[in-house]
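Peer 1: please work out how this folds:
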Amino acid sequence: MNSAQDLLQLIQLKQTEDNKFQGFSKSVGSPNVFGGQVLAQAINAATRTITNGRILHSLHSYFLEPGHLEIPIVYDVSVVRDGGSFSVRRVTAQQHKKIIFILSASFQREEEGYEHQIEMKSNIKSPDELMSWTDLLETYRDVLPSRIKGFFEIERPIEFKPTQIVNPFDEKDLPPFTDVWIKLKGDVSNLSRSDKQQILTYISDYNILTAAMNRHASKANWNNTQTASLDHSMWFFRDFDYDDWLLYSIESPNTSNARGFAKGNLFTRDGVLIASVAQEGLMRPK
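Peer 2: Now for the predicted structure:
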């Protein structure tokens, strides 16, 4: 995958029965299915059962089992409620009749109301000043550890520009936050609001546990620590476009009991808050 259209093709599911859908997987460098893919596909399934024009405003999910890359995933949607303003759907994802993931999603009709938002950090470097993952690979290919180089070499439909480049050989603890600019590759015109939300859900599972790992970087790294997404929640606030960079600003308030907790906010380049994310992930020393 190297474009927005490739990603949309992956997210778009095949309907097999009423409220039942099937999806396939693409690797992002892990031996298991990427959590962001399952999230986005589950939201695609839930959205396909919404017939009243309501818009996704929140999701809450749990990852129960690792997904196998070669086995199709079956998504079964339950229509929980269609009320006067809100519609709720529950989605289970299965492989070989074993549930690997569950999700609840709520959709709301558009309404007018009070508004406020927090401000985006003012001291963040612009994406024009920063190196992307692609730039880092091209510049440091000969000195990067093999696992990091292999991860960077995988084609992705998204370009990432971290605001701080961390030397993996430094082995020193860092502040428990990370800020990453993100941008879709390829044609991003004519995306529906639902398309944009599903893509953003996919992207939201990237980078988030890095903030929790940073605080323990003198001891913990991706080679000696078993990591996995345990749960994932997301709230959507405003419509947006992918024609410019978005900032994913993440912090980790806590790690304990071999789990790391992180939360993030997604802003447009001009500071409009479009969504918030929270995730707890496994961080188990091997």
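Peer 1: when you work out contacts or count neighbours from here on, use the C-alpha atoms and nothing else.
Peer 2: Noted.
Peer 1: which SSE is residue 249 in?
Peer 2: Assigned by DSSP states H and E, residue 249 belongs to strand 246-256.
Peer 1: ok, now which ones touch the residue positioned nearest the centre of the chain?
Peer 2: For the chain, the residue nearest the mean C-alpha position is residue 204 (2.2 Å; CA atoms, centre = their mean). Contacts were defined as CA atoms under 8 Å, 6 or more residues apart in numbering; by that measure residue 204 touches 36, 277.
Peer 1: how far away is it from residue 220?
Peer 2: Here residue 204 is placed at a distance of 22 Å from residue 220 (CA to CA, to the nearest Å).
Peer 1: what does residue 91 give?
Peer 2: Spatial separation of residue 91 from residue 220 under the definition CA to CA is 34 Å.
Peer 1: who has more neighbours out of these two?
Peer 2: More crowded of residue 91 and residue 220, by other CA atoms under 10 Å: residue 91, with 23 against 20.
Peer 1: so the more buried one touches residue 73, yeah?
Peer 2: No - with contacts counted by CA atoms under 8 Å, residue 91 stays clear of residue 73, the gap being 12.0 Å.
Peer 1: which residues do the two both contact?
Peer 2: The overlap between the contact sets of residue 91 and residue 73 (CA under 8 Å, 6+ apart) is empty.
Peer 1: compare with the first, here's sequence two:
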Amino acid sequence: MTTPVQDLLTLLDLEDIDVDLFRGAQPDSERARVYGGQVAAQALVAATRTVDEGYAVHSLHSYFLLPGDYSVPIVYDVERIRDGRSFLTRRVVARQHGRPIYYQTLNFQRPEEGWEHQDVQPEVGRPEDGIDMVELMRSRGAEDADALGKEWNAIDVRYLGNTRHGLPDHPVHQAQAQMWIRVKDRLPDDPVAHLGTFAYASDISLLGASLAAHPADPRTTMMASLDHTIWFHRPFRADEWWLYDQWSPSASGGRGLSLGRVFTEDGTLVATVAQEGLIRPRR
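Peer 2: Below is the predicted model of the structure:
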């Protein structure tokens, strides 16, 4: 009997089917479309397989083109755009049924010394002060809460609140959300395991921040990720608590933009995430 974390690592362990061509398995899911964090994480792993160990990913930028289908595997085709002495660039296209469903471009860098500064972590409650994310979704009537709870079973999410529920008014940000996240069990020391599982979890609730300033009912609101970007600033472990400090600077035209800063428990800023997505009443 495997654990949910072992199942997640298996999901991210792609099959090599040809040079720079990989196949990703699918989990047993009751949802209608593939979870975006899964596709982003599998594409990151595929790109990493084509890069020398002396380089580390520092950014990825991606677009979700079509809903993924859980009934068939996803094929990831990696293109080697540039191999330089300091930086490498890869482009990944994810395909199903002969059509692209997702594009990801990644940049890798050979680690080097440089100037350092970072934002200060906001004052927030501890992980034990938070509410289980899936339980919160169930209480608010989210239709796919049970299916997501099964799919996210390897991830521990402790929700601290948002602008309408639990967080104080902010002088600048009109829409906020904050939560602590970690992979539930200890991961191997392989950096790819931490990068992949973090990318998987980074899609959790990000669009929710863009709805935090509005009386939107999850049962009557259509939400879909359009793009997803991650900048990796410093190494960290995905199996130790990290704060996901999210806010939405703008929503308009049926789209919401959300940004997220990722801090470890000691206050180190390790990543920044951005996502724009569809947020509109169901028609």
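Peer 1: with the second structure overlaid, report how far whatever helix or strand comes next after the strand holding residue 249 of the first structure is off on average.
Peer 2: Downstream of strand 246-256 of the first structure, the next assigned helix or strand under DSSP H and E is strand 259-268. With both structures laid over each other, strand 259-268 of the first structure and its partner residues in the second structure are 0.5 Å apart on average (mean CA distance after the TM-score superposition for the first structure).
Peer 1: give the aligned range of strand 259-268 of the first structure in the second structure.
Peer 2: In the comparison with the second structure, strand 259-268 of the first structure aligns to the range 255-264 (TM-score structural alignment).
Peer 1: now the matching stretch, how far from the centre of its chain.
Peer 2: Using CA atoms, centre = their mean, to the nearest Å, the mean C-alpha position of stretch 255-264 of the second structure is found 10 Å from that of the whole chain.
Peer 1: quick one: the strands in the stretch 151-286 of the first structure, in order.
Peer 2: With DSSP state E, counting those that start in this stretch as the definition, the stretch 151-286 of the first structure shows strands at residue ranges 158-162, 177-184, 225-236, 246-256, 259-268, 273-285.
Peer 1: work out the gap between the strand holding residue 249 of the first structure and the centre of the chain.
Peer 2: Using CA atoms, centre = their mean, the mean C-alpha position of strand 246-256 of the first structure is found 13 Å from that of the whole chain.
Peer 1: packing partners for it?
Peer 2: On a contact count with 3 or more CA pairs under 8 Å, 6 or more residues apart in numbering; DSSP states H and E, strand 246-256 of the first structure meets strand 177-184, helix 210-214, strand 259-268.
Peer 1: could you redo the last one with a cut-off of 10 Å?
Peer 2: strand 158-162, strand 177-184, helix 210-214, strand 259-268, strand 273-285 (3 or more CA pairs under 10 Å, 6 or more residues apart in numbering; DSSP states H and E).
Peer 1: which of these sits most buried?
Peer 2: The highest average neighbour count among those, using mean count of other CA atoms under 10 Å, belongs to helix 210-214 at a mean of 25.
Peer 1: ok, average deviation of it from the second structure?
Peer 2: Its aligned residues in the second structure lie a mean 0.8 Å from helix 210-214 of the first structure after superposition (mean CA distance after the TM-score superposition for the first structure).
Peer 1: now for that helix, which elements pack on it?
Peer 2: Contacts defined by 3+ CA pairs under 10 Å, 6+ apart place helix 210-214 of the first structure against strand 177-184, strand 246-256, strand 259-268, strand 273-285.
Peer 1: ok, residue 78 of the second structure - contacts?
Peer 2: For residue 78 of the second structure, the contacting residues are 19-22, 43-44, 46-50, 90-94, 104-105, taking CA atoms under 10 Å, 6 or more residues apart in numbering as the criterion.
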